[in-house]
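1. Structure here, sequence nowhere to be found:
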């Protein structure tokens, strides 16, 4: 077997697992319906109002809810039954499309109703996006996770290749009502697949998180993870500039290229087809380039496409350019998404992927509004040129900020012993102060503190909201690390969250300890007493 064949076999390996394959096909059908709906809404708004601001509002309405709600949705995906949650949201999405159908059939559709119902659809997308991504490790084995993430991106772009073209044809031949009706039917297939999936429901857990506590834990993790910060920043700058092509594409199709609804669908279909091609050659690209090289390549190609479109080329040139754009788009999406997946432990995956989606959609929303306003002021061609120059500039400027490798072992180590207590402690009692006492030689002090600084990030990621280190005034070799946790239950969760990679960091810290035994660990609980008021 050739190396290329081996790579492609690896790309499609997750489809050998039946549940993943069924849900993957179902999401392609569902996403195809969503693209059919979106192309109808994007085109209808150009009939109702041809101003760039109104057109870009549709894009903003689709992405703003994800920016606003992705983190709460991620929390829900971590604490609720993910299968049932997905089923409920599919009915919400179907209801929004039914409303679009009835308004279009009755001739009551307006810019306001299009934006409002697109916003409702965006709410549905916000609720399901973190959950669809978070279930991937449940459906495939660990070695196949990256391949499954790539296949999910491929599936979206298969839908992007089929949906917009089909939506444009349906809109041109049968009108908006039938187009929205096809989208409604697509949800039937998604719900059927989710009902068929017999998800293994986790056993009841006495330490199961509640919404507000889980929300705070997710934000603490995101705030303390430096690796995640790099991914978020790289994603924000890339999508803020590349969003111009999505916000202005309806106007490019109609005003610059002189096309109709079916041609707009063809342009979006070309993006999807290019993405499929890009996904197929991705294994070869990964063999030659690292993640940073792939992201830079995506920025250069996307900027080149925007530059070509700014000159109002022939229609066939625009289609060819958007094929390239699709390949660049899936390369960037897959690179950033798989990097985010690789650096996240399962306990916080849904919440932290939601942070990533918030940044992604915030950049898309803000970018869409900004580029729409810019196009109103200086015109579509100049706006595309400005966006292209900006994307090239930030692409090269941020290339030096390297993406994390994502090679750490994030499986729980379960190496912390159960804390000793004189009697059972109520789970909601807190806060909890944890003290770890070390004996450190003077010669090792500097290296010990460097290792302890690395450990502090792990403590904060896993639940601590305060951390510090102190020394004994009478004995400088006696150092005490301390951290605060909001409740006893949250500290017990910390015990389950510590990964094997975190255990390695802790071992590195403890090797500097010179005491006769292991570092002494003490737990102190806050006392609530009326005289202490």
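-> Okay, I see it. Worth saying up front: this structure is predicted, and the values here are computed from it rather than measured.
2. From now on I want contacts and neighbour counts done on CA atoms only, so please keep to that.
-> Noted.
3. now the strands for the chain?
-> With DSSP state E as the criterion, the chain has strands at 432-439, 466-471, 478-485, 520-525.
4. okay, those strands in JSON lines with distance to residue 360 and mean neighbour count next?
-> Converted to JSON lines, the strands of the chain look like this (distance: least, CA to CA, whole Å; neighbours: other CA atoms under 10 Å):
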{"stretch": "strand 432-439", "distance to residue 360": "36", "mean neighbour count": "20"}
{"stretch": "strand 466-471", "distance to residue 360": "29", "mean neighbour count": "14"}
{"stretch": "strand 478-485", "distance to residue 360": "31", "mean neighbour count": "20"}
{"stretch": "strand 520-525", "distance to residue 360": "40", "mean neighbour count": "14"}
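5. May I see these organised as CSV, with distance to residue 106 added?
-> Formatted as CSV, the strands of the chain follow (distance: least, CA to CA, whole Å):
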stretch, distance to residue 106
strand 432-439, 61
strand 466-471, 59
strand 478-485, 57
strand 520-525, 65
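6. And the ones you listed: which comes nearest residue 331?
-> Ranking these by proximity to residue 331 (CA to CA) places strand 466-471 first, at 38.7 Å.
7. contact partners of the closest one?
-> 456, 459, 460, 477, 478, 479, 480, 481, 482, 483, 484, 485 (CA atoms under 8 Å, 6 or more residues apart in numbering).
8. Stretch 173-187 too?
-> So stretch 173-187 is contacted by 29-30, 32-34, 36-37, 40, 90-91, 94, 97-98, 100-102, 104-105, 167, 170-171 (CA under 8 Å, 6+ apart).
9. What of stretch 415-423?
-> 495, 503, 523.
10. coming back round to it: pull out the buried members of the contacts of stretch 173-187.
-> 29-30, 32-34, 36-37, 40, 90-91, 94, 97-98, 100-102, 104, 167, 170-171 (16 or more other CA atoms under 10 Å).
11. Sort out for me which of those are in helices.
-> Among these, DSSP state H puts 29-30, 32-34, 36-37, 40, 90-91, 94, 97-98, 100-102, 104, 167, 170-171 in helices.
12. Contacts only, for the closest residue to residue 83 other than its chain neighbours.
-> Leaving aside its sequence neighbours, residue 83 sits nearest to residue 194 (CA to CA, 6 or more residues apart in numbering; 6.4 Å). The contact partners of residue 194, by CA under 8 Å, 6+ apart, come to 23, 83, 86, 87.
13. how close does the residue lying closest to the last one once chain neighbours are set aside sit to residue 23?
-> It stands for residue 87. In this structure, residue 87 finds its nearest non-sequential neighbour in residue 191, 5.8 Å apart by CA to CA, 6+ apart. Residue 191 is 10 Å from residue 23, where distance means CA to CA, to the nearest Å.
14. In addition, the following structure is provided for comparison:
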């Protein structure tokens, strides 16, 4: 038996549940719900075992779970881009199953010390770090691009529905039988996702995007893309400004439950359940909220809610009032996470998607990992009430910052591949590792259009750097002001071939077209590929019998015949 993907019908486009019409997405969503429920049961068990050891120790559970993402997100993103993503996900599931099994065995043997608990929680976080980029990167394979926002919202609903059920179950189980059984349930919960992945018939075209990229080169390519993608950088900034205030709630809630509200593990589970119920309810109203407020308005509203909840927890002593205050926290959490997740998904092309998502997860989880112990230390030093009020102030600052640093409009971004660069017709075939490669493109621009041409080429520069260039320049000829020379350096021939084959997007093509609209009518860009010969000749010994004079040069010049004035075709290098 196998599971093949299916596409929802057009009539379901506006439904927040439309992605669930796809069989693979639906099966994985259900399996993930079971797994997330187990994870929340385990979180309650772990945090409650440490409540008597001080605020700083309790908050270290969140740090131990999140810190591996900071350390391993980029290598995990490279793995998800280089290898089959289903295989990566299966490896992560079985690794987490094994660690959870060890946790359960130690708990049953009454041998689980705080140090061992934190170390094994860190190991589970390593599995989550390996899984995260691959899990996010397969979403566009399971749902249509226009429904990625709905899929992201359903992912957040999944987590928060599990938050509504798991903590209450976990608290009851811990109170009745001890922590060992919640760890055991979590171990078994990974089998469901593994079963669905084994049965999934993944399309052959959805294979590894990074191909034969080496690890270090792939890491640099991912970092370079993110750094030169302003839209992705802005999503990361908004994430970084939201997470510290949001992390305070999760880090300090068990302390509020035990110290301020006088609740046990079951009561703490019910408080987390209130957050989950709010998130599930939020799934119904989120599409309307986004239509009314837009992406940036949703971020402001979410941050304001997260400013109000800690203020309520700092002042109330009645458990049911605290639970009511936590309901909108769930809605705000799902709204912000779905908005940020959809924003980064829609801005990343397939070849670097897992690495870009790895950076996003690194910022998100890293912010939580670093903020949680700081909130715990502040609670120990200044008191829980003062710490909660400080978290309120941080969230208010995050809301105010949206006006200064909003998300960029994504309407003009199209990450679909654009195969508009023909293979450069060199007189010899360089090796994959040959380089660096200096690509030069000569343009002729009328006097009246030179300033506008220079301005449009700035976007082309970012495109070159995103896709592989380590250096870029645009020069005007001092003897011929109409002549402009663009140069960019690519580390290896393999990197430059990747630019030709998989890395350019429809957005890159549009930027090139807009710059070339300003060329002198009837002129064509002239493209040159030159290779560094400092470490030895790139051209093989002896002439190429197919090409006269091919043994005399390591530079190739070509006037791209596919380029007409304003034709919209791309340059050949």
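-> Here it is on my side, so go on. For clarity, every value in this text was computed on a predicted model and none was experimentally measured.
15. from the contacts of strand 466-471 of the first structure, which is closest to residue 63 of the first structure?
-> For these, the nearest to residue 63 of the first structure is residue 460 (30.5 Å; CA to CA).
16. what lines up against the closest one once you look at the second structure?
-> The equivalent of residue 460 of the first structure in the second structure is residue 465 (alignment by TM-score structural alignment).
17. ok, now residue 410 of the first structure?
-> Checking TM-score structural alignment: residue 410 of the first structure goes with residue 415.
18. ok, that match - contacts?
-> Taking CA under 8 Å, 6+ apart, one finds 346, 347, 348, 349, 350, 505, 506, 507 in contact with residue 415 of the second structure.
19. One more pass at 7 Å, please.
-> Contact analysis of residue 415 of the second structure by CA atoms under 7 Å, 6 or more residues apart in numbering lists 347, 348, 349, 505, 506, 507.
20. What's the separation between it and residue 345 of the second structure?
-> According to CA to CA, residue 415 of the second structure and residue 345 of the second structure sit 10 Å apart.
21. shared neighbours of the two, which are they?
-> By CA under 7 Å, 6+ apart, no residue touches both residue 415 of the second structure and residue 345.
22. just to revisit the earlier point, farthest-separated two in the contacts of strand 466-471 of the first structure?
-> 477 and 485 (26.1 Å).
23. What residues of stretch 403-412 of the second structure count as buried?
-> Those would be 406, 407, 408, for stretch 403-412 of the second structure by 16+ other CA under 10 Å.
24. how about those residues in a markdown table, adding distance to residue 210 of the second structure?
-> What follows is those, written out as a markdown table (distance: CA to CA, whole Å):
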| residue | distance to residue 210 of the second structure |
| --- | --- |
| 406 | 31 |
| 407 | 28 |
| 408 | 27 |
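25. Just give the number of residues close to residue 198 of the first structure.
-> 10 (other CA atoms under 10 Å).
26. Under the alignment, what does it map to in the second structure?
-> Match for residue 198 of the first structure (TM-score structural alignment): residue 201.
27. Same question for residue 318 of the first structure.
-> Match for residue 318 of the first structure (TM-score structural alignment): residue 322.
28. now swap in residue 95 of the first structure and tell me
-> So, by TM-score structural alignment, residue 95 of the first structure is matched to residue 98.
29. Name the nearest residue to that match, sequence neighbours excluded.
-> Residue 98 of the second structure sits nearest to residue 187 (CA to CA, 6+ apart), 7.2 Å away.
30. What about the residue mapped onto the one you found from the first structure, how many residues nearby?
-> Aligned counterpart of residue 187 of the second structure in the first structure: residue 184 (TM-score structural alignment). Residues near residue 184 of the first structure, counting by other CA under 10 Å, number 24.
31. cool, residue 151 of the first structure as well?
-> 23.
32. before we move on, what about the one 3 residues further on?
-> The criterion is other CA under 10 Å. On that basis, residue 154 of the first structure has 24 neighbouring residues.
33. excluding its backbone neighbours, what's nearest the residue in the second structure that it lines up against?
-> In the second structure, the residue paired with residue 154 of the first structure is residue 157, using TM-score structural alignment. Computed as CA to CA, 6+ apart, the closest residue to residue 157 of the second structure that is not its neighbour in sequence is residue 280, at 5.4 Å.
34. do you know how far the one you found is from residue 521 of the second structure?
-> Look at residue 280 of the second structure and residue 521 of the second structure: by CA to CA, they are 59 Å apart.
35. How about residue 108 of the second structure?
-> 80 Å.
36. got it, and residue 478 of the second structure?
-> For residue 478 of the second structure, the distance to residue 521 of the second structure - CA to CA - is 22 Å.
37. between the two, which one's more packed in?
-> residue 521 (14 against 9).
38. Counterpart of residue 18 of the second structure over in the first structure?
-> Residue 18 of the second structure maps onto residue 13 in the first structure, by TM-score structural alignment.
39. try residue 304 of the second structure
-> The equivalent of residue 304 of the second structure in the first structure is residue 300 (alignment by TM-score structural alignment).
40. ok, its match to residue 336 of the first structure distance?
-> With CA to CA as the criterion, residue 300 of the first structure and residue 336 of the first structure are 16 Å apart.
41. who's more crowded, the two?
-> Taking neighbours as other CA under 10 Å, residue 300 of the first structure and residue 336 compare with residue 336 leading, 22 against 19.
42. Please pull up the equivalent of the more buried one in the second structure.
-> Aligned partner of residue 336 of the first structure by TM-score structural alignment: residue 340.
43. Now do the contacts for that match.
-> residue 235 are the contacts of residue 340 of the second structure under CA under 7 Å, 6+ apart.
44. Having no further points to raise, I will conclude here.
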